[in-house]
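A.B. asks: Have a look at this prediction, sequence included:
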Amino acid sequence: MLTSLSRLSNLLVTVAVGPGILTHEYAHYAACKLSNVAVYTRPALHPFDDSALLEHESVDSFGADLSIAVAPFLANSLLAFVAFALASGLDSGSRLLFLWLGFCFGFTALPSATDTETLLQTAASLPATVRPVGYLVAYPVRTATLSVWATGILTFVWTMTLAGGAVTI
C-alpha cells in the first residue's frame, strides 16, 4: 500500500514539475561536463520512481563540487524568469503554459540535500589561505538544503520573487 502511494506521489510530482526536474538534472550534467567530471548516466524522468538523479564520479575539487551543486539554481532560475516574463505579455491560453513552466523551473531551482552533501568536505580540502572563503560559501548553501521545510519555504519565496508581476494572488 505504501509503495503504491509513493509511486502515485512520484507520478503526480513528475506530471506537475517534470520539465523543471529534467532541466535541474541537465544543469548538473552540463556542470559535470564543464568541470571534466565523468558522468555515468544521463538524466531521465522515471514517473513512478523518485529518481531522475545524475550519477557522476566523486568530486574532490571544491570549485567543481560547488558548480555542480548550484548549476540548477542558476539554470532553472533563469528559465523561470524568462517563462514568467513571457507569461506577463501573453493572452490567457499561452499565459497559462508559460506560468506553469515558470513554476516548474522555479520550484526545482534550489539544490537538494543530496546535491550539496559533499560541499563541506571539498571546502575542507582547499588550501588554508582560501579555506575560510570556501566555508563562507559552503555553509549557507548546505544549511539551506538540510531541512525540507526550510527548502520548501525558500523555494516558494524564490519562485514568487522570480514570478514578479506575472502572478497576482
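C.D. replies: Cool, got the structure. Residues are numbered from 1 along each chain as shown.

A.B. asks: Could you use CA atoms for every contact and neighbour count after this?
C.D. replies: Will do.

A.B. asks: Count the neighbours of the closest residue to Leu146 other than its chain neighbours for me.
C.D. replies: In this structure, Leu146 finds its nearest non-sequential neighbour in Ala113, 5.5 Å apart by Cα to Cα, 6 or more residues apart in numbering. Ala113 has 18 neighbours, counted by other Cα atoms under 10 Å.

A.B. asks: Equivalent analysis for the one 10 residues further on, please.
C.D. replies: Around Ala123 there are 26 other residues, counting by other Cα under 10 Å.

A.B. asks: follow-up on the earlier one: distance of the residue nearest to Leu146 from Val148?
C.D. replies: Between Ala113 and Val148 the distance, using Cα to Cα, to the nearest Å, works out to 9 Å.

A.B. asks: what's the answer for Glu55, then?
C.D. replies: Taken as Cα to Cα, the span from Glu55 to Val148 is 22 Å.

A.B. asks: And for Pro111?
C.D. replies: Counting by Cα to Cα, the gap from Pro111 to Val148 is 11 Å.

A.B. asks: If you count surrounding residues, which of these two has more?
C.D. replies: For Pro111 versus Val148, the count of surrounding residues by other Cα under 10 Å is larger for Pro111: 22 against 12.

A.B. asks: Using the three-state scheme, assign the more buried one.
C.D. replies: coil (DSSP: H, G, I helix; E, B strand; the rest coil).

A.B. asks: How about the contacts made by it?
C.D. replies: 69-70, 72-73, 145 (Cα atoms under 8 Å, 6 or more residues apart in numbering).

A.B. asks: what about 10 Å?
C.D. replies: Pro111 makes contacts with 24, 28, 68-73, 141-142, 144-145, 151, 155, as judged by Cα atoms under 10 Å, 6 or more residues apart in numbering.

A.B. asks: Helices of the chain, residue ranges please.
C.D. replies: 2-34, 62-87, 92-107, 113-116, 119-124, 131-146, 148-163 (DSSP state H).

A.B. asks: One more to weigh against that first structure:
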Amino acid sequence: MFIPGIFISIATFPGVIVHELAHQLFCRLFKVPVFEVCYFRPENPVGYVIHEPAQKVYQTVFISVGPFIVNSLLCFVIGFSAALQFKFDSANVLDYLLMYLAISIGAHAFPSTGDANSLWNAVVKSKTTSWLSKIVVTPIVGFIYAGALGSFFWLDIIYGSAVAMGLPYLIIKFLV
C-alpha cells in the first residue's frame, strides 16, 4: 500500500519535531550558530534547521546523525514505559498514546537525504578534510541513503516499532 510521505509525516509529527530538535541540540552543544528552525510544516521538507557550517568534522557528523541518536533513545525510553504495561496486560489509553508517541519519534530517527547531502558536501567533497574522515563518513552517508530508500518500504515505521516495542519486549522477557 502506497501512502505519500507527507501524510506519514503529518500522522507522525511528534517525530519530526524531535528530529529537528535533535539537530538543533547538537548545534547548540557544539556552539554552531543556528539561523532558522522550522519544527514542522505540512509540506516538503516538513522541518529543517539552517545553521552555520561546523568547524570540525566530528561536529558535522554529530549534527547530521543527531536525530538517529536522540530519536532512538527517546523512542526506547517512552516505548519501554508503555511496553511494561502491555506485557502485564494493564495497558490503558495513556499507554497506547505513549506507544504512538514512541513509534512516531522512532520513525523519524533516520537522518534525511538533505542531512546526507550536507554531510557529503561538508566532509567528502571538501578539499581540506583528511582522507581518514572521508573514509569514515562515506559509509555513514550510504547508511543514510539506505534508510531513505528503506522508508519507501516502511523501514522507518518498522524501526520505530522495533525500538519502541520489540527491544523493550526482549529486555522484559529476559528480566522477568
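C.D. replies: On my side now, so go ahead. This structure is a prediction, so every number in the text was calculated from the model and none was measured.

A.B. asks: OK, contacts around the most centrally placed residue in structure 1?
C.D. replies: The centre of structure 1 sits closest to Ala109, judged by Cα atoms, centre = their mean, with a distance of 3.6 Å. Ala109 of structure 1 makes contact with 20-21, 23-24, 27, 70-80, 103, 155, 158-159 under the criterion Cα under 10 Å, 6+ apart.

A.B. asks: run the last query once more with 7 Å
C.D. replies: 24, 72-73, 76-77 (Cα atoms under 7 Å, 6 or more residues apart in numbering).

A.B. asks: The corresponding residue of structure 2 for Glu25 of structure 1 and Ala102 of structure 2, how far apart?
C.D. replies: Mapped onto structure 2 by TM-score structural alignment, Glu25 of structure 1 lines up with Glu20. Distance of Glu20 of structure 2 to Ala102 of structure 2, computed by Cα to Cα: 16 Å.

A.B. asks: Likewise for Ala91 of structure 2?
C.D. replies: Distance from Ala91 of structure 2 to Ala102 of structure 2, by Cα to Cα: 15 Å.

A.B. asks: Burial check on Gly89 of structure 1, number of neighbours?
C.D. replies: Gly89 of structure 1, neighbours per other Cα under 10 Å, totals 11.

A.B. asks: Now do the same for it: its match in structure 2.
C.D. replies: Checking TM-score structural alignment: Gly89 of structure 1 goes with Leu84.

A.B. asks: distance of Tyr135 of structure 1 from Phe62 of structure 1?
C.D. replies: From Tyr135 of structure 1 to Phe62 of structure 1 the distance is 10 Å (Cα to Cα).

A.B. asks: so what sits against both of these two?
C.D. replies: By Cα under 7 Å, 6+ apart, the residues touching both Tyr135 of structure 1 and Phe62 are Ala123.

A.B. asks: so what's Ala87 of structure 1 closest to, chain neighbours aside?
C.D. replies: Arg95 (4.5 Å).

A.B. asks: Is it correct that the one you found is in contact with Ala83?
C.D. replies: No. Counting by Cα atoms under 7 Å, Ala83 is not a contact partner of Arg95 of structure 1; they are 9.2 Å apart.

A.B. asks: Those two: which has the busier surroundings?
C.D. replies: The neighbour comparison of Arg95 of structure 1 against Ala83 (other Cα under 10 Å) goes to Ala83, with 25 against 19.

A.B. asks: what's around Leu45 of structure 1, how many residues?
C.D. replies: 17.

A.B. asks: Could you pull up the residues touching it?
C.D. replies: 22, 52.

A.B. asks: Distance of the alignment partner in structure 2 of it relative to Ser161 of structure 2?
C.D. replies: Aligning on TM-score structural alignment places Leu45 of structure 1 opposite Phe40 in structure 2. If you measure Phe40 of structure 2 against Ser161 of structure 2 using Cα to Cα, the figure is 22 Å.

A.B. asks: Leu119 of structure 2 too?
C.D. replies: Counting by Cα to Cα - Leu119 of structure 2 and Ser161 of structure 2 are separated by 27 Å.

A.B. asks: hmm, back to that, in terms of neighbours, single out the busier of Glu20 and Ala102 of structure 2.
C.D. replies: Remark: of Glu20 of structure 2 and Ala102, Ala102 carries more neighbours, 31 against 23, as counted by other Cα under 10 Å.

A.B. asks: my guess is the more buried one contacts Ser72, does it?
C.D. replies: No. Applying Cα under 7 Å as the test, Ala102 of structure 2 and Ser72 come out as separate, 9.0 Å apart.

A.B. asks: Name the residues contacting each of those two.
C.D. replies: Joint contacts of Ala102 of structure 2 and Ser72 (Cα under 7 Å, 6+ apart) do not exist.

A.B. asks: So Thr116 of structure 1 sits against Pro140, correct?
C.D. replies: No. Thr116 of structure 1 lies out of contact with Pro140 (Cα under 7 Å); the separation is 10.4 Å.
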